[in-house]
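Enquirer: Below is the sequence, then the predicted model.
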Amino acid sequence: MDTTTPSIESLFAQLGLPNGQQHIDKFVEQHWLEASISLSDAPFWTDSQKHFIEESLREDGAWSEVIDELDSMLR
């Protein structure tokens, strides 16, 4: 059972990305998304990252709010 408290930092760690604030800021700067592209369809995700995002949103679980927050940050 995963007991990680969902946050932007822990989401980045879950996705296998550097999760320091400066890394998050840089990621957001470099990965803007058009409104017509869903977060899970963004071209910069690996297959496993895409799967995690899709599954988490489908389950509407603990990660979904943080994923929605990331989605907003990238717009």
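Expert: It's in.
Enquirer: C-alpha only now, for contacts and for neighbours.
Expert: Fine.
Enquirer: Does the spatially most central residue of the chain lie in a helix or a strand, and which?
Expert: For the chain, the residue nearest the mean C-alpha position is Ile67 (4.8 Å; CA atoms, centre = their mean). Here Ile67 is covered by helix 64-73, with elements defined by DSSP states H and E.
Enquirer: next up, a second structure to put side by side with the first:
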Amino acid sequence: MELSNHALKDLFDQLGLPSEQGDIEHFIESHRPLPDDLRLADAPFWTPAQAQFLKEEFLDDADWAPLVDQLNALLHQPTRH
């Protein structure tokens, strides 16, 4: 696998989501924590196309996989109090 030159902003752009830093932070805060047994691509807030993209990129260990993994970790973290 080649190292990705993408940033989390780029992944949000790829998913068709607002991608400014504040938008990303709001998305993560409003959707976490995901249950430990829920895979990222199976979360209910994705469109079918977004879910398919996340699943394929992760399973194929593709260019976007490190960022998908990063987003997965962020969304599974407990909320801050």
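Expert: Okay, I see it. Not measured: the values here are computed from a predicted model.
Enquirer: tell me what the helix holding Ile67 of structure 1 is packed against?
Expert: Packed against helix 64-73 of structure 1 by the contact rule (3 or more CA pairs under 8 Å, 6 or more residues apart in numbering; DSSP states H and E) you find helix 8-14, helix 47-59.
Enquirer: Single out the most deeply packed of those.
Expert: Of all the helices and strands packed on helix 64-73 of structure 1, helix 8-14 carries the top mean neighbour count, a mean of 17, counting by mean count of other CA atoms under 10 Å.
Enquirer: other SSEs contacting that one?
Expert: helix 21-30, helix 64-73.
Enquirer: Next, the angle from the helix holding Ile67 of structure 1 to helix 21-30.
Expert: 60 degrees (axes from the mean of the first three to the mean of the last three CA atoms, to 10 degrees).
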